[in-house]
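>>> Build me a model:
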Amino acid sequence: MPRLKPRPLAATLFALFAVPAAQAQEVVKIGMAGPLSGEIAHLGKALENGAVLAIDDLNARKLTIGGKKVTFKLQSEDDAADPKQGTAVAQKLADARVNGVVGHVTSGTTVPASRIYNQAGIPQISPSATTAVYTRQGFAGAFRVVANDAKLGGTLGRYAVGSLGAKRIAVIDDRSAYGQGVADEFVKSARTKAQIVDREFTNTKATDFSAILTKIKAKKPDLIFLGSMDAVAGPLLRQMKALGMPVKLMGGDGICTDALPRLAGDGMRDGEVICAEAGGVDASREKAVAEWTKRFHDRFHSDTQTYAPYAYDAVMTMAAAMQAAQSTQPSRYLPALKRVKHDGLTGTIAFDAAGDIKDGALTLYTYKAGARTKLEVIR
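I've put the predicted structure just below:
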């Protein structure tokens, strides 16, 4: 038997410490849930892409949390903006033991999904769900990085009567948690100085509004408020034009998208639509957001839509809390998330006791020459 050569000291030390070094790494799974199919898939995909950019930026930093090198990974799931599918997706993410969830996109999926994340002890930050119900449930891990419907609908109501001088208003909502919620808040605010001449209901998949609009036209409103999404607003605008209704259409963030002119075809007049999105960038942030938007376009060759930057900020805020707590475990970084003050892309992100963003901004827009045009940012 040949004599074995002594093993070099360096090789011996490598063998002893290689396995522990390999173990001192951790994959941090961030769940992402939104509509990647269906009528508003363009919104869900934009938010998913915003989260992807955040994951890329975090991994480029080669972070160490709690003495371990961490790699962030996005687990993205399609809830199709359907509450039933949303709960199935939430259970899937809970079973996968994700470290946190960014989502859901719509209010109608966010609320039922939040119950599952709460039971599993998984923190959840929605980048876009605005229904006040979400954070009023008292769940410790429920947060959002945009203003809620109470502020959104109330602000639009005051703007309708104060700045636009609306006196006779018709209201349509799609009976979703978001649509009904923002419409209810709008009515509360607007009816103090204007008459609500009609309130009609539709659904999120409707495309024929001739009966509703004919009834509304007879009431001679000077403004219509729509609580729904851009997929509903587009055909509604086309049919308003066909019926000869030169009336302003107002809505919340659901209709306030870059895709609305395309969905409306030739049905939109300049200045006809007034809308607001929950969120807003002050002048000091505009350059950074513009640079980020260019990077988004270069990477994905698509529009950011409304909330992609907030999905980015939601991921980064969650990671900031993990760094502050020096732990990626939900129960350990949750207290840090409640106290977080993150200098985000869209502004400073901190939460109140309910999980709502503090000092949330709203941005008012109209459309001119087929492009969304900012009117003003309100806090």
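>>> Could you use CA atoms for every contact and neighbour count after this?
OK.
>>> any idea which helix is longest in the protein?
As assigned by DSSP state H, the longest helix anywhere in the chain is helix 41-60.
>>> residues in contact with that one?
For helix 41-60, contacts defined as Cα atoms under 8 Å, 6 or more residues apart in numbering pick out 32, 34-36, 70-74, 76, 80, 105, 296, 300, 302-316.
>>> Among those, name the ones in strands.
Counted as lying in strands by DSSP state E, out of the contacts of helix 41-60, are 32, 34, 70-74, 76.
>>> Of all pairs in the residues you listed, which one spans the longest distance?
Farthest pair in the ones in strands among the contacts of helix 41-60 (Cα to Cα) is Gly34 and Val70. Separation: 25.2 Å.
>>> Looking only at neighbour counts, state which of those two leads.
More crowded of Gly34 and Val70, by other Cα atoms under 10 Å: Gly34, with 29 against 20.
>>> The more buried one touches Asp78, doesn't it?
Yes. Gly34 is in contact with Asp78 according to Cα atoms under 8 Å; the separation is 5.5 Å.
>>> OK, contacts around Leu36?
Contacts of Leu36 by Cα under 8 Å, 6+ apart are 42, 44-45, 77-80.
>>> got it, and Ser228?
Ser228 neighbours (Cα under 8 Å, 6+ apart): 173-174, 176, 178-179, 204, 251-252, 254-255.
>>> Go through these and name the one nearest Thr192.
Using Cα to Cα, Gly251 is the member of the contacts of Ser228 that sits closest to Thr192, with 18.5 Å.
>>> ok, which stretches of the stretch 1-150 of the chain are helices?
With helices called from DSSP state H, counting those that start in this stretch, the stretch 1-150 of the chain shows them at 9-23, 41-60, 83-95, 107-120, 133-136, 149-162.
>>> Can I get those helices in JSON lines including distance to Ile224?
Output for the helices of the stretch 1-150 of the chain, formatted as JSON lines (distance: least, Cα to Cα, whole Å):
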{"stretch": "helix 9-23", "distance to Ile224": "60"}
{"stretch": "helix 41-60", "distance to Ile224": "24"}
{"stretch": "helix 83-95", "distance to Ile224": "27"}
{"stretch": "helix 107-120", "distance to Ile224": "22"}
{"stretch": "helix 133-136", "distance to Ile224": "25"}
{"stretch": "helix 149-162", "distance to Ile224": "10"}
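>>> I have a second one here; can you model it like the first so I can compare?
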Amino acid sequence: MKKQAVVATAAVLLSSSAGLGLASAQEVVKIGHSAAVTGPVSYFGKDTENGARMAIEALNSRGAVIGGKKVRFALMAEDDGGDPKQATNVAQKLVDAKVNGVIGHETSGTTIPASKIYHQAGIPQISPSSTSPKYTQQGFNTAFRVVANDVQLGQALGRYAVRNVGARRVAVIDDRTAYGQGLAVEFAKGLQQQGAKVVAREFTHDKATDFNAILTKIRATKPDLVFFGGMSSVAGPMLRQMKQLGFNTKMMGGDGICSDEIHKLSGGAMADGQVFCAEAGGVDAAGKAAMDNFRAAYKKRFGIEVQINAPYAYDAVMTMAEAMTKAGSTAPARYLPALANIQYKGVTGLVAFDARGDIRDGTITLYTFKGGRRTVLAVTK
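Here you go, the predicted model:
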């Protein structure tokens, strides 16, 4: 072989080995995210996706090292459309892509069926927003959430309805989704524990637009308060039709209606102080500065305000990354035990899970609306 050929071959081999060394030096850690980024609640889904993306960018900017190796995090964002069937298809797609972990899904109705697929694949899943108790009651060691569940939320709303709003006679409506129905059931329990009465129980669906029949029936029972288990995409038009019927009673709901979007969707029919809602999460005075900083950074990055769950999606990603760091591995089976025992101080407070995967000491924030904007009433547990 000629000298020039030997040199050229050596150069190619050296270049190839250097490339292999670079590839092995920086592992790509794939984090899946799934939520409804199209459809009537897309503003919630995009909110959590943005929060997860901010965390990915923060991790990469600091140059993450896990198990002595440089890693680069990549977000695999998928749209489940808020549909349970689509959610299972997305879950299988993420499993087939061999993601290292999943943040999502957004709603309880999508999170629960998808969780079975992640569990079968042994992939850890942290929901930043799903509140149905059923999610963590399935016995899946891969399922976690960073917000309080509907038992906590319903009890807090029941107490507030009686003690602070003065409600004694309450009509309850839900949208028949896993989230809406579950929250309505827990609220009714909390309400009755306080000595108040459910005077009407009605149902609609999550794409309904006409509520005149059920509102007319409810109005006849003369309730002090209407509780709605569902999303603001339904609650907004419902408030508009309540006003058209001259039925201007107060409304209460969970985090599904706890967005400034409800004012727009009501067509301006929502009066100041008419609607009360609770967010599964929230920070006390000690955590306010960190949350304010996050909100400012979010607005700078995306040009819009946080809806609700972006900081929880951010903390979910950071918690997962911290578990990987503690385990010294990005392999799901290796870092899963570290995740189950994690104690991570995040933007939303301390993230630590109980034996089921529920957040320990989850907080609840109660709001009303003034001038179409959410106003904090109280942070409680």
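>>> quick revisit: list the ones among the contacts of Ser228 of the first structure that fall in helices.
Secondary structure from DSSP H places 178-179 of the contacts of Ser228 of the first structure in helices.
>>> what's the burial count for whatever residue of the second structure lines up with Phe296 of the first structure?
Taking TM-score structural alignment, Phe296 of the first structure has Tyr298 as its aligned residue in the second structure. Residues lying near Tyr298 of the second structure (other Cα under 10 Å) number 20.
>>> same check, this time on Val281 of the first structure
By the criterion of other Cα under 10 Å, Val281 of the first structure has 19 neighbours.
>>> Could you find the closest non-adjacent residue to the residue most central in space within the second structure?
The centroid of the second structure falls nearest to Ser129 when counting by Cα atoms, centre = their mean (1.8 Å). Spatial nearest neighbour of Ser129 of the second structure, excluding adjacent residues (Cα to Cα, 6 or more residues apart in numbering): Glu106 at 5.5 Å.
>>> cool, and Thr106 of the first structure?
Nearest non-adjacent residue to Thr106 of the first structure, counting by Cα to Cα, 6+ apart: Ala129, 5.1 Å away.
>>> Ile172 of the first structure against Leu223, yeah?
No. Taking contacts as Cα under 8 Å, Ile172 of the first structure lies outside contact range of Leu223: 11.2 Å.
>>> if we can go back for a sec, could you pull up the residues touching the match of Phe296 of the first structure?
51, 54, 304-306.
>>> Quick check on these: which are buried?
51, 54, 306 (16 or more other Cα atoms under 10 Å).
>>> Please tabulate the residues you listed in JSON lines, including the columns distance to Tyr367 of the second structure.
Below are those laid out as JSON lines (distance: Cα to Cα, whole Å):
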{"residue": "Gly51", "distance to Tyr367 of the second structure": "22"}
{"residue": "Met54", "distance to Tyr367 of the second structure": "26"}
{"residue": "Val306", "distance to Tyr367 of the second structure": "15"}
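>>> Out of these, which is nearest to Arg159 of the second structure?
Distances from Arg159 of the second structure to these, taken as Cα to Cα, are shortest for Val306 (27.3 Å).
>>> ok, that closest one to Lys46 of the second structure distance?
Distance, Val306 of the second structure to Lys46 of the second structure, by Cα to Cα, to the nearest Å: 10 Å.
>>> what's the answer for Met324 of the second structure, then?
Per Cα to Cα, Met324 of the second structure is found 26 Å from Lys46 of the second structure.
>>> average gap between stretch 43-58 of the second structure and the first structure?
Superposed on the first structure, stretch 43-58 of the second structure shows a mean distance of 0.5 Å to its aligned residues (mean Cα distance after the TM-score superposition for the first structure).
>>> Relative to the whole chain's centre, how far out is the longest helix of the first structure?
Distance, stretch centre to chain centre, for helix 41-60 of the first structure: 12 Å (Cα atoms, centre = their mean, to the nearest Å).
>>> Let me know which of the helices of the stretch 1-150 of the first structure is the nearest to Lys358 of the first structure.
When the helices of the stretch 1-150 of the first structure are compared by Cα to Cα, helix 149-162 sits nearest Lys358 of the first structure, at 11.9 Å.
>>> Provide the aligned range in the second structure for the closest one.
On the basis of TM-score structural alignment, helix 149-162 of the first structure is assigned to residues 150-163 in the second structure.
>>> And the matching stretch, what's buried?
150-162.
>>> Kindly report the same for stretch 52-66 of the first structure.
Those would be 52-55, 58, 63-65, for stretch 52-66 of the first structure by 16+ other Cα under 10 Å.
>>> start to end distance for stretch 96-113 of the second structure?
For stretch 96-113 of the second structure, the end-to-end distance is 17 Å (Cα to Cα).
>>> Next: stretch 155-171 of the first structure.
One end of stretch 155-171 of the first structure to the other measures 16 Å (Cα to Cα).
>>> Can you give me the separation between Pro107 of the first structure and Leu53 of the first structure?
That one is not Pro; residue 107 of the first structure is Ser. From Ser107 of the first structure to Leu53 of the first structure the distance is 24 Å (Cα to Cα).
>>> try Thr348 of the first structure
Going from Thr348 of the first structure to Leu53 of the first structure by Cα to Cα gives 19 Å.
>>> circling back: what is the nearest of the ones in strands among the contacts of helix 41-60 of the first structure to Ala18 of the first structure?
Taking Cα to Cα as the measure, Ala18 of the first structure lies nearest Val70 of those, at 17.2 Å.
>>> Counting neighbours, what do you get for the closest residue to the closest one other than its chain neighbours?
Sequence neighbours aside, Glu26 is the residue nearest to Val70 of the first structure in space, at 4.8 Å (criterion: Cα to Cα, 6+ apart). Using other Cα under 10 Å, Glu26 of the first structure has 15 other residues around it.
>>> Right, I'll call it a day here.
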